[in-house]
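Asker: Make a model of this:
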Amino acid sequence: MPSMIHPVAVIGAGPVGLAAAAHLVQRGLPVRIFEAGETVAAHVRDWGHVQLFTPWAYALDAAARALLERSGWRAPEPEIYPTGHELVARYLEPLAATPEIRDVLETDARVVAISRRGTDKVTSREREARPFSLRVADGAGRQRQVLASAVIDTSGTWGTPNPLGADGLAAEGEEAAIGRIAYGIPDVLGHDRGTYAGKATVVVGAGHSAANVLLDLARLAEEVPGTSLIWATRGTDLSRVYGGGAADQLAARGTLGTRLHALVTQGTIQLETGFAVAAVRDIEGRLVLESEAQSRLGPVDRIVVATGQRPDLSLTRELRVELDPWLESARALGPMIDPNLHSCGSVPPHGHRELSHPEPGFYIAGIKSYGRAPTFLMMTGYEQVRSIAAALAGDRAAADDVHLVLPETGVCTVDREAPAPASCCAPKPEVKSCCGTAA
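Answerer: As a prediction, the model looks like this:
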């Protein structure tokens, strides 16, 4: 355990970052929270119009809840499914306003780099005795140094979306068309309605973010004549996004897939599978997608890229970090969550040991710990930071006593050429399924 001469730095004030701070406070450890946005939960606010498929019962962290209840806060009904905005208003903002969190939280404070004070990545001598050095920038770009005894990076991945190109790079013409491309989950029925009403849109991606956008666009098409939508996916197996229907223990997640499948079946959504995007062409003022096989899709007016996110690795260039070579997740998590092997499977309980790195006292937690894998749930992050906080406090028994109970997805699809995970569709009692995201 590192000496606590300096506070523990928590990067990011989203659900998992604030939970990390609550667990550290609960253990009597000094903490400082750095949020790049102007308010807490900046990433959640960006998709705030979306309803979670995780109900309140799974959306609250135990330590955070204890802090809130001390101030008279009452938890929402456990079976209700909040939107992102409701998650912020009813949980994250009140949590950030508690005295224990409010006094250690800084917004408009972006951590741009982390190192060890006075030494670089190469030097080993007395490395562990040196505090972490964080470069923190404000909105005007002014930087300062902050020292920390340990660092928990919960900055997430929402701010670094994957590009349109199927090869992981920006598609040819993507940058030139950027004004007509949205990444993530635009508010099609609200703030962004005018951008999509009466227009043709292609949605690229095969996850739950794409599903949310498609369902909203389908509703908009019912309300506004001339609105049309195309769904393009690189793969051909859509069982993960269609899900397990009534067999899904998260009813909202099952309904999402069922509704999407129905819209494709009835022809409301034009589905193009096996379309690996290589280029975007501007033809007479409209956009045409071109695949690696040189087939074409369009013309359309707008493109929504819902192809997932990737972690920002620039923060840790001067730290000794060990990542899975293709997922960019914590290395030990890679085999557990690899989407090349399974789309449900199970995530064994994991905590500080699996999330640690060769740099003692540094942890990546929350969705960023999963790298590019799309199957993270908030409750997974809550258990991660509970274990990390216990480890930093020196309570190894509690840190190692990790539990992870995730709702069954009702679907199990594995790579036909790879052996199915031992727990896939036959989970251990304490482990259910890994499928699903926080939104």
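
Asker: Could you use CA atoms for every contact and neighbour count after this?
Answerer: Will do.

Asker: What's the end-to-end length of stretch 298-314?
Answerer: 36 Å (Cα to Cα, to the nearest Å).

Asker: typed the wrong thing, it's stretch 158-169
Answerer: Using Cα to Cα, the distance between the terminal residues of stretch 158-169 is 17 Å.

Asker: quick one, strands of the stretch 101-250 of the chain?
Answerer: 105-106, 110-116, 132-137, 143-148, 150-153, 181-183, 200-204, 228-232 (DSSP state E, counting those that start in this stretch).

Asker: Next, name the residue at the spatial heart of this protein.
Answerer: The chain has Ile367 as the residue nearest its centroid, 4.3 Å off, counting by Cα atoms, centre = their mean.

Asker: thinking it is in contact with Gly17, fair?
Answerer: No. With contact defined as Cα atoms under 8 Å, Ile367 does not reach Gly17; the gap is 10.6 Å.

Asker: Now for the two: what residues contact both?
Answerer: Thr154 (Cα atoms under 8 Å, 6 or more residues apart in numbering).

Asker: before we go on, could you also do this sequence so I can check it against the first one:
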Amino acid sequence: MIRPVAVIGAGPYGLSTAAHLRARGIPVRVFGSPMVSWREHMRAGMLLKSTPVASNIDAPQPGHDLIDFCADTGERRYESDWDLVPVEIFARYGQWFADKLLPDLERVRVVSVDRAGAGRDGFELKLDSGEQFTARAVVVATGLSGLARLPRELAAATSDGLSATGPFSHAAQHRDVSRFAGQDVIVIGAGQSALENAVLMAEAGAASVRVVARSRGAVAFGDAPDRQSRLRPESPFGRAWSLYGLTYHATHVRRLPAPARHYLVRRVLGPLGAWWLRDRFTAGRIQVTDGRRVVRARVEDGRPVLTLSGGQGAGRELSADHVMAATGYRMDVAALGFLGHELRTALSVSRGAPRLDAGYGSSVPGLYFTGLAAAASFGPVMRFVCGTEYASPRVARAVEVR
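Answerer: Model (predicted):
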């Protein structure tokens, strides 16, 4: 019996990797609900920060780009750098990609992954359907699921934890922000998620919205396409030598010292708002408190209260009806509960992220990681959909020759 390769996750990276494996004639089973994070955990009305050309899910054959989806379904064409792609359109594009290339995708959850029994090569997988089977290799492409990054002070503020309806939440917990109409809201963060959530809440009728950022002058926006220098090489993220190198030569990032890699992942292309968000942010009359960090959070008379530190007036307190942390995501293999204890302890990690070889293989032979999990090894391009063009062929080639 030929054992398949299991791909866990059906977002852009899982779909792209599975398509490349199948194109090489490798038996593959892919598990998950297609584009679930994009459909259920991204804000209604959200627009992609990336341009249309940077929003293609890589396929092993032509005819599966975003523009092909538009032509096939009759959607409006998204092709210019000035075109803004709604998250709902992108989610439908991913579903279309799956229907075209992976029609047998299995909408079940992987409960556990462990090494196969003594004397056997591969991995034993259990599904929530009750099925158990052995795979010769496993590719983890679970995206952002379970990786929301929270300030310690917020996490410790309530014994009930964070929730969309409680005093504190993470941006990933909200699909519809219209519930904040008439409320005072504080957003922690300065990246695209924080700034766009602030705008969407202001536009939905929030009484007031305040953004709290650690760095002074942290609220900034990128340049519009016509303001980018034509003397610099083009990349999916804009014109810059650094962006070109990080996009098309990500293998070289692996050779950098670990602190440098982590710095690049954290700082390149963020925290920064999209160029098209600037006017909406200004029109929303959103207040900004920068150069401060949260040192304490508590609930007083049902309202969240933040104590800030840094700059003049240290110890200043802010209160609101709700506090939303738009503080991004952080890879931590300990959060991947489906990986058996033996596998997790056998993984070589750097600040919670698996150390990967040039083929995206981990220290456990046959276990591969792609997408956000690979960013600490290959750089910030792995945080974006266009990274599928770099990652997926390499993963498939590595699995084939294993």
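
Asker: just to revisit the earlier point, counterpart of the residue nearest to the centre of the first structure over in the second structure?
Answerer: Under the alignment (TM-score structural alignment), Ile367 of the first structure pairs with Leu372 in the second structure.

Asker: Kindly report the same for Lys199 of the first structure.
Answerer: With TM-score structural alignment as the criterion, Lys199 of the first structure matches Gln183.

Asker: again with Ala22 of the first structure
Answerer: Matched by TM-score structural alignment, Ala22 of the first structure corresponds to Ala19 in the second structure.

Asker: show me what contacts that match?
Answerer: So Ala19 of the second structure contacts Ala59, Pro60, Leu101, Leu102 (Cα under 8 Å, 6+ apart).

Asker: Average separation of whichever strand or helix holds it from the aligned part of the first structure, please.
Answerer: Element membership of Ala19 of the second structure [criterion: DSSP states H and E] is helix 12-23. When the first structure is superposed, helix 12-23 of the second structure averages 0.8 Å from its matched positions, counting by mean Cα distance after the TM-score superposition for the first structure.

Asker: now stretch 70-82 of the first structure, how far from the centre of its chain.
Answerer: 23 Å (Cα atoms, centre = their mean, to the nearest Å).

Asker: on that earlier part again, tally of neighbours for the match of Lys199 of the first structure?
Answerer: 17 (other Cα atoms under 10 Å).

Asker: re earlier: closest one to Gly84 of the first structure among the strands of the stretch 101-250 of the first structure?
Answerer: When the strands of the stretch 101-250 of the first structure are compared by Cα to Cα, strand 181-183 sits nearest Gly84 of the first structure, at 17.1 Å.

Asker: about what we covered before: nearest to Arg27 of the first structure, of the strands of the stretch 101-250 of the first structure?
Answerer: That would be, of those and by Cα to Cα, strand 150-153, which comes in at 14.6 Å.

Asker: for the equivalent of Asp290 of the second structure over in the first structure, what are its contacts?
Answerer: Applying TM-score structural alignment, one finds that Asp290 of the second structure aligns to Thr273 in the first structure. Contacts for Thr273 of the first structure (Cα under 8 Å, 6+ apart) come out as Ala232, Thr233, Arg234, Gly235, Thr236.

Asker: For Val213 of the first structure, see how far away Thr273 of the first structure is.
Answerer: 17 Å.

Asker: same thing with Met336 of the first structure?
Answerer: Taken as Cα to Cα, the span from Met336 of the first structure to Val213 of the first structure is 29 Å.
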